[in-house]
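A.B. asks: pasting the sequence and the predicted model now:
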Amino acid sequence: MSTPEILVAGETLVDFLPDRSGPLRAVEGFTRRAGGAPANVAIALARLDEQPWFLSNLSTDAFGEFLAATLDEQGIPDRFLTRDGDHRTTLAFVAHDTSADRSFTFYRTATADQHIDPGVVGNNVLENLPWVALGGVALASEPARSRLLDFAERAHKYDCTVVFDPNSRPELWPDAATYERTLDEMLALTDVCKVSDEDLVGTRFADRSTDSLLDAGPHTVLSTRGAGGARVVAVERSPWGPAEHDHPGYSVDPVDTTGAGDAFLAGVLCALADEQSLDEVLAFANAVAALTTTEYGAVDALPDHETVLRFRTN
């Protein structure tokens, strides 16, 4: 196995998918699936032939054993996966509306993903690592928040390209002020930011999202628009120079949008690591995301590289 060029850091949890659309009170059955945005990104990268390192903390409870087995089956190296016998696994119950969009109800009190330990990643690893990607959910609680901010600063110091997805879940944060303050701190250490409109609601970035985000630190911002595709804006200090590109997305019949944003980010990372142009990055990432919505579950629906290429040529 070649040494991974991308390290993904963040939570791993269990999603419970409903047996029908509608509010949770009307759901009688659920199907268990591995989830957590960074875990989805890591597995998607492995499917796309860009095997990453993955930094996370798994409980030793039954759900943690399930997650560990899933990551192993998906070919994710366990070098930076720690195990935790003192905390349980985060659970997320998903509800779908009639357009396949989803909402989450989290059970996340004193859980393992809040105790990620970036100290297991040595500076010797960061010295030779081109890409580090972090998700926002793990930043919602201490001690993971402080640990991951320190890790992002360390990665920045060693010239890793830091990629950040805020992935806002307001219900997980103690208050809006903590979220905005953490967002400011993280953006100052970020090179590439992937964001949706929902991530910026209630923050100072909501009105002029792209310009204000670029002013806050990143040199490149990718904005997702769901079925409407995506946009990328890069400024002159970016490695690829100033650029603006839009992609309209692909027409599919969605059944579950869980993990589509994570699949998009994996597509971005894969294409950037392959030194593709920004317009090609958008097209590839949109294809990965579109395919993910055509099946249930964030992990089960992730396509391999050949499937993405075939989809784009049809």
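C.D. replies: Okay, I see it. Numbers count the residues shown, from 1 in each chain.

A.B. asks: contacts, neighbours, all on C-alpha from now
C.D. replies: Noted.

A.B. asks: share the number of residues neighbouring the closest residue to Arg88 other than its chain neighbours, please.
C.D. replies: Counting by CA to CA, 6 or more residues apart in numbering, the nearest residue to Arg88 once its immediate chain neighbours are dropped is Thr111, at 4.8 Å. Using other CA atoms under 10 Å as the criterion, Thr111 is surrounded by 19 other residues.

A.B. asks: looks like Thr111 contacts His87 (just checking).
C.D. replies: Yes - Thr111 is within contact range of His87, at 4.9 Å (criterion: CA atoms under 8 Å).

A.B. asks: are there residues contacting both of the two? Which ones?
C.D. replies: When contacts are counted by CA atoms under 8 Å, 6 or more residues apart in numbering, the set common to Thr111 and His87 consists of Ser59.

A.B. asks: Glu73: how many residues sit nearby?
C.D. replies: By other CA under 10 Å, the residues close to Glu73 number 10.

A.B. asks: ok, now which ones touch it?
C.D. replies: By CA under 8 Å, 6+ apart, the contact list for Glu73 is empty.

A.B. asks: and here's the other structure:
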Amino acid sequence: MKHIISLGELLIDFIPMKQVQLEEACYVPHAGGAAANVAVAIARLGGLVRFIGAFSEDQFGQLLIQKLVDNNVDVGYSHLVREVPTTVALVTLYPDGQRHFTFFREQTADSQLRAEGLNWDAWNDVAVCHVGGVLLSTEPGRSATLAAIEHTHQVGSLVSFDVNIRPTLWDSSSAIRNIIMNVTEQVDILKLSIEEAEFLIANKEEFASNALELSKLKKLGEAFLEKGPDFVIITLGSRGALLFTHKHQIEVPAMQVAPIDTTGAGDAFMGAILYQLVQQGINTPEDLLTLSEYEISNLGKLASLVAGLSCTRYGGCSSFPYMHEICSVMDAQKKASISSADQG
């Protein structure tokens, strides 16, 4: 089985132990960062994954790297950055489990990943390189991400991209649109939330209102397919997700849970998608074009389970389920379905 690379940020999420007023909150540090989260999600399902990023020599940086190691993520190609702190994100939780991030990321370690420091040996047995929007927000991380994308194309592997827009990390809305859309044209797999999709296509009048209607959601997916990707994923929160290829459009319902913290749910979903693609031998852009409607539906179903279970626990990667937990849930669902059919 080939490896997956997840390249990007590694940071600390400070998450309140429960939903209370800010002055009453007790915050607990959790390992986070979208790229690191995706790596852990893949590893907990049993995939082979490498995390490539820059980390601090401070206490948080050491904690983060150890967290990845403990989860069987290969960190051998990551970079230690001295005399700079680890990025911190203060997470505000809302009653429905949704969250808001306040970042402290001025000249911090994760933003210091450099193109000239990348070791291309890491790509020798890789099926997919996954990148994200946070590192694109500033230099030198932007150039490192673009170099990784270019090299992935050169070796014939898949490029996966989660736009993961965090507006406060960028100079302007126009910079976000210009850079994110430019990268979108260079990738094979694109993942974004409905809010991000609407933001990026806001200049098109047909998406200016009632964009949550299914017909307009499908037009959004088709619009992004036209930009270059062969597989587009639009996540809809509690409504599930839509998965698009040039041949198929699949609606995936969300797992019905009572969420307490949705931090990292999208990363869990994406990790599960990438894990399954590699398990199925999808290693090149040409392979991606062979996916059937049935296969795409199965990708979404398992990813929905992984993301749903993560929402029932606090934290980002610490909340992600292992494959044995997923199998237990699937077995329970199967038994319930059989019992229901027998009673009918």
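C.D. replies: Thanks, I have the structure now. Nothing here was measured: the structure is a model prediction, and the numbers come from that model.

A.B. asks: show me the strands in the stretch 101-250 of structure 2, by range?
C.D. replies: Taking DSSP state E, counting those that start in this stretch as the criterion, the stretch 101-250 of structure 2 carries its strands at 126-132, 158-162, 189-193, 231-235, 241-244, 249-252.

A.B. asks: that older thread, what's the match for the residue nearest to Arg88 of structure 1 in structure 2?
C.D. replies: Applying TM-score structural alignment, one finds that Thr111 of structure 1 aligns to Thr108 in structure 2.

A.B. asks: got it, and Asp246 of structure 1?
C.D. replies: Using TM-score structural alignment, Asp246 of structure 1 pairs with Glu251 in structure 2.

A.B. asks: pretty sure Ile76 of structure 1 sits against Ala44.
C.D. replies: No - under the criterion of CA under 8 Å, Ile76 of structure 1 is not in contact with Ala44, lying 10.3 Å apart.

A.B. asks: who's more crowded, these two?
C.D. replies: Ala44 (33 against 20).

A.B. asks: list the contacts of whatever residue of structure 2 lines up with that one.
C.D. replies: The pairwise alignment with structure 2 assigns Ala44 of structure 1 to Ala41, based on TM-score structural alignment. Residues near Ala41 of structure 2 by CA under 8 Å, 6+ apart: 267-268, 271-272, 317, 320-321.

A.B. asks: isn't there a strand covering Ala41 of structure 2?
C.D. replies: No - assignment of Ala41 of structure 2 by DSSP: H, G, I helix; E, B strand; the rest coil gives helix, placing it outside any strand.

A.B. asks: could you report the distance from it to Gln276 of structure 2?
C.D. replies: With the distance defined as CA to CA, to the nearest Å, Ala41 of structure 2 ends up 12 Å from Gln276 of structure 2.

A.B. asks: thought the match of Thr111 of structure 1 was touching Arg82?
C.D. replies: No - using CA under 8 Å as the test, Thr108 of structure 2 is too far from Arg82 to be in contact (10.1 Å).

A.B. asks: who touches both of the two?
C.D. replies: Taking CA under 8 Å, 6+ apart as the contact rule, Thr108 of structure 2 and Arg82 both touch Ser56.

A.B. asks: correct me if wrong: Ala254 of structure 2 contacts Leu309.
C.D. replies: No - between Ala254 of structure 2 and Leu309 no contact is recorded; they are 10.5 Å apart, counting by CA under 8 Å.

A.B. asks: between the two, which one's more packed in?
C.D. replies: Ranked by neighbour count (other CA under 10 Å), Ala254 of structure 2 and Leu309 place Leu309 first, with 23 against 20.
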